[in-house]
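Engineer: Predicted structure and sequence below. I'll ask about it afterward.
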Amino acid sequence: MEVFDSILAALPAVLSPSVIAAMVFGTIVGIAVGALPGLSATMGIAVLIPLTFAMSPLVALGMIAGIYNGAMYGGSIPAILLRIPGTPAGIATVFDGHEMARQGRARLALNISLVSSSIGSAVSAVALLLLAPPLATIALKFGPADYFWLALFGLTTISVLLSKNPAKGFLSACFGLVLGMVGIDSLTGTERFTFGQLDLLSGIDIIVLLTGLYAIPPAIDLLLGRNVVKTGSLSVTGEKEAFAWSSLVPVWIRSSAIGLFVGLIPALGGNIAALLAWNGQRRFSKNPKNYGNGEPDGLAAPECANNADTAATLIPALTLGVPGNAVAAVILGALLVHGLRPGPELFRDNAETVFGFMLTMLFTSGLMFVIGRFGARAFVNVLRVPPRLLGPMILALTTVGIYAVHNSIFEVWMMLGFGLIGYGMEKLDIPTAPAVLAVILGPMAEESFRRALLLSRGDATYFLTSPISWVLIVLILVTLLSPLWTRILSAGKAKNAAKTAGQGRADAA
């Protein structure tokens, strides 16, 4: 009952004109930030924090909630329309969302993305409101060995299931693992693979890699007159496409659960939730070959999951002071700026503010839906720009966006280099998503592995002592054996088909 009393006490403050205005403004800014390639919710919030010094804590946090939710949805707009994920969480949205746009179904794709994002955000906010303390205990059960197996499971799943050729998937993942080792060793403090460049001491920025691999190749295609999207049926005022929305309910339920689970585990994020949801949905589907070719379920799953991750990521951040991702870390900084110390005492000493913040996460999910519906017409008009003009515009925006992150021209050149690599990978049919995921999970796997060895004093059996580890090991083995099992089944079907055809010819004779 204390939770409901705190929610009711915080409600009047959240519904004040200043907080509502802050949420509306933050949501609009968040969608705009997410829609611009190279920008992210992390950067949007980081830029905003100095402007919130004079605001009351709840007004500032309401604006931050709007930016966070809005940016997660906004990243799907360029992913669908231009094949460029506006945020890291938009990677999986590209697979089916852009294909729908190419088929002239951009309006439906944007609607599915908007509804799925709003539902995922709302479910996540409700979980944050009601389940923060008990759910945070789940993350506490993960030890270093469990984190290692979890990272390995994520890498294996994406590498095997995301590519038609698992060898190419693992090749891409190995490329990402090498990039993830660049910088200063987190345990020893020594430099690795920096080649004397001060700009590489902090490692390869994920935004630089993401923008290079995903923004530059389509820009090159546009400059060459390729990758042109159909615009015949993109009018928002035209006739709506008939679609059975009820078919997405199971997708939303599964994807919300995945997003909540991933959000609870520190160091993961919406990009991993989206990719896992997309893979999971493809496994459940009766027509897995449709995925990647404009399947609505393949768009709804990642969008719902990456938005269900948003508020869930804040559960360990608010209750334990452990940020689940970079955005949560920046939000913790905003709390400290306003005199709020994350941890169990936050709920005791500042219950009205913290529950008010959680309510703003819920309300901004609704605002995101309203603003997204009104803004659809402007979003679709992006495709009206001539391809040969759009290519240079994308290059200019990405260059400005990357330079603005750290004011580094070195990172701009690095982005262009990754762009050429990404273009070559696409031509060789090597998936780029495993490389991006490996840059995120590689350092996590390495650090967890070394911490586990330190704790166990070199005893390798420590990696097999936890029930969580065994569950993850089994999942890894299933993932690795699934291509072999699929080949065996395909060979059996082909053999039966040949046998049936031979029997049919014999009967005819």
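Structural biologist: Received it, and whenever you're ready, just let me know what you need. Residues are numbered from 1 along each chain as shown.
Engineer: make it CA atoms for all contacts and neighbour counts henceforth
Structural biologist: OK.
Engineer: in this structure, which spans are strands?
Structural biologist: 183-184, 191-192 (DSSP state E).
Engineer: also this one, for the comparison:
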Amino acid sequence: MEFFSILGDNVALGLATALTPEHLFYCALGVFLGTLAGVIPGIGTLAAMSLLFPLTFYLSPTAALVMLAGIYYGTTYGGSTTSILLNLPGTPSAAVACIDGHPMASQGRAGVALLITTIASFVGATVGILLMMLFSPMIVSVALQFGPTEYFSLMALGLIVAATMSNESPLKGLAMILVGIIVGLVGLDIYTGAGRFTFSSPTLYDGISIVALAMGLFGVSQIIGSIRSAESKVSNIQKITIRSMLPTLTECRQSVKPLFRGAGIGSFFGALPGSGGTIASFVAYATEKKISKTPERFGHGAIEGLASPESANNAADQTAFIPTMALGIPGTASMAMMLGVLMIHGISPGPSLMSNSPDLFWGLIMSFWIGNLLLLLINIPMIGLWVNLLRTPYQYLYPGILMFICLGTYSVSNSTIDLWLVILFGLAGYALLRLNFTLPPLLLGFVLGPLMEENFRRAMLYSRGDLSTFVTHPISGSFLGLAVAILATSFYLSARRKRLKEAPAP
């Protein structure tokens, strides 16, 4: 009973924070811009968050997080629209919606498909938020017992999981992590004042700007890569009316159980570092097809194949905040940007956040309820606007997006060096994508690298330089043992896939 009493007080505090006019405005702005970015092919979550990231320098920490969070889960709603209508995923996690969503649109059921994705997104988010409210305080109570050795090992585990789950080749994922750590260490050493990777340039003494890195990697590179694919789609889109969005009773019955199964799957995978909505949605789709009595319907407009993945990726979006806010360990690049906002405002992420800034922590959680309710209200009546937007030729959209990227980057530091860095990271990001490298691990390494170094040094001071401290501490040793096991398993599975691919056909 005491737990629920404390939870009730925290919910009341969160609602009082989230319902202020300032936070309501930035929540509405975030979810609207997130949906807009999700609808436009090739933008995606990280590019949208990067575009608005400079604005967070001028906002309060709570307003900044509320807005970026709205963009984060808002793009998931919008990304499904292009998947259904154009067979072109607006976000990676919306790719599964193409499998049955686009066939439904081809059969004249685009309105039903769009309504089901909206409802599924709301149900998945609701389950994810409830789990976050219940489990975050429990995780924090355990994490408060952690020292620098445990934090270093936990961050190492998170980076290894992210590296091995984000690509078929674990070596490529690890390479991106290492590059991110190196880029994150650019600047003056906080203990000795010695320059590292600065090439004697005073402009690099403060390190690489996370704004320049994020905008280049996830803004410019994504736009370069999506220009050709977006222009190759012919926007022959049917008219969507409110009447055409009403599902039949059979479709409603077929959707109910998949909605909650998908929410459960998404909640689990969202809390795991390196997985997120994309993996959750694919697992949810495979599960529905596996348990279905008529699996041959999947791929031809099965409503279960749309409802479950959409519920899963939105539940994953919410539970991804559990390790990020409770432990200070981001599982995805989007969550790394959330931590970046906290550090920019001088707030230490981790278990102490809940006790030191309860209004921020619980205000953010309560804003999820408001944001997802706004998305439910926005998406249904504004379907016509998104459909008309999709008819806009992409060559008219991306120049304006690039202009906003440049303006946003320059407004943060008034430095032309940051503009050159955006171009450099944009070209490098595009080249890495062409070579089948995944970019999110790089940003995770960039954010967690300096934190790992700080905890490593503290652990060395406490143990007087004894490296065995990371193994002799039970929790730390368990994290490192699990990391080694995951890494070994990933290399084994990668080698096995390679052997099977190279084996001659029977």
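Structural biologist: In hand now; what should we look at? The structure presented is a predicted model; accordingly, all values stated were derived computationally and were not measured.
Engineer: Got a TM-score for the two of them?
Structural biologist: Superposed pair, TM-score by TM-score structural alignment, normalised by the length of the second structure: 0.69. Supporting alignment: 448 aligned residues with a C-alpha RMSD of 4.9 Å.
Engineer: Tell me which of the strands of the first structure is the most buried.
Structural biologist: strand 183-184 (a mean of 20; mean count of other C-alpha atoms under 10 Å).
Engineer: which part of the second structure lines up with that strand?
Structural biologist: Alignment of strand 183-184 of the first structure against the second structure: residues 187-188, by TM-score structural alignment.
Engineer: Mean deviation, that stretch versus the first structure?
Structural biologist: Superposed on the first structure, stretch 187-188 of the second structure shows a mean distance to its aligned partners of 2.3 Å (mean C-alpha distance after the TM-score superposition for the first structure).
Engineer: contact partners of that stretch?
Structural biologist: Outside stretch 187-188 of the second structure, the residues that touch it by C-alpha atoms under 8 Å, 6 or more residues apart in numbering are 194-198, 204-208.
Engineer: Could you do stretch 230-250 of the first structure as well?
Structural biologist: 101-108, 297, 300, 376-377, 380, 383-384.
Engineer: nearest to V474 of the first structure, of these?
Structural biologist: Among the contacts of stretch 230-250 of the first structure, D297 lies closest to V474 of the first structure (C-alpha to C-alpha), at 27.0 Å.
Engineer: Can you give me the neighbour number for the closest one?
Structural biologist: Burial measure for D297 of the first structure: 23 neighbouring residues, criterion other C-alpha atoms under 10 Å.
Engineer: now do G400 of the second structure
Structural biologist: 10.
Engineer: what do we get in the first structure for it?
Structural biologist: Aligned partner of G400 of the second structure by TM-score structural alignment: M393.
Engineer: corresponding residue for L58 of the first structure in the second structure?
Structural biologist: Checking TM-score structural alignment: L58 of the first structure goes with nothing.
Engineer: separation between the aligned residue in the second structure for E426 of the first structure and S226 of the second structure?
Structural biologist: Aligned by TM-score structural alignment, E426 of the first structure pairs with L433 of the second structure. Distance of L433 of the second structure to S226 of the second structure, given as C-alpha to C-alpha, to the nearest Å: 11 Å.
Engineer: Please apply the same query to S106 of the second structure.
Structural biologist: Plainly put, S106 of the second structure is 24 Å away from S226 of the second structure if you go by C-alpha to C-alpha.
Engineer: Tell me the counterpart of A151 of the first structure in the second structure.
Structural biologist: For A151 of the first structure, the residue aligned by TM-score structural alignment is M155.
Engineer: which residues in the stretch 401-506 of the second structure form helices?
Structural biologist: Secondary structure of the stretch 401-506 of the second structure (DSSP state H, counting those that start in this stretch): helices at 416-434, 440-463, 469-472, 474-502.
Engineer: got the angle between the second one and helix 416-434?
Structural biologist: If I follow you right, that is helix 440-463 of the second structure. Here the directions of helix 440-463 of the second structure and helix 416-434 differ by 110 degrees (axes from the mean of the first three to the mean of the last three C-alpha atoms, to 10 degrees).
Engineer: once aligned to the first structure, how far is helix 440-463 of the second structure on average?
Structural biologist: Mean for helix 440-463 of the second structure is 2.0 Å (mean C-alpha distance after the TM-score superposition for the first structure).
Engineer: Packing partners of that helix?
Structural biologist: Judged by 3 or more C-alpha pairs under 8 Å, 6 or more residues apart in numbering; DSSP states H and E, the packing partners of helix 440-463 of the second structure are helix 148-165, helix 170-184, helix 333-344.
Engineer: okay, those in JSON lines with mean neighbour count next?
Structural biologist: Shown next, in JSON lines, are those (neighbours: other C-alpha atoms under 10 Å):
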{"stretch": "helix 148-165", "mean neighbour count": "25"}
{"stretch": "helix 170-184", "mean neighbour count": "21"}
{"stretch": "helix 333-344", "mean neighbour count": "21"}
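Engineer: That'll do, ta.
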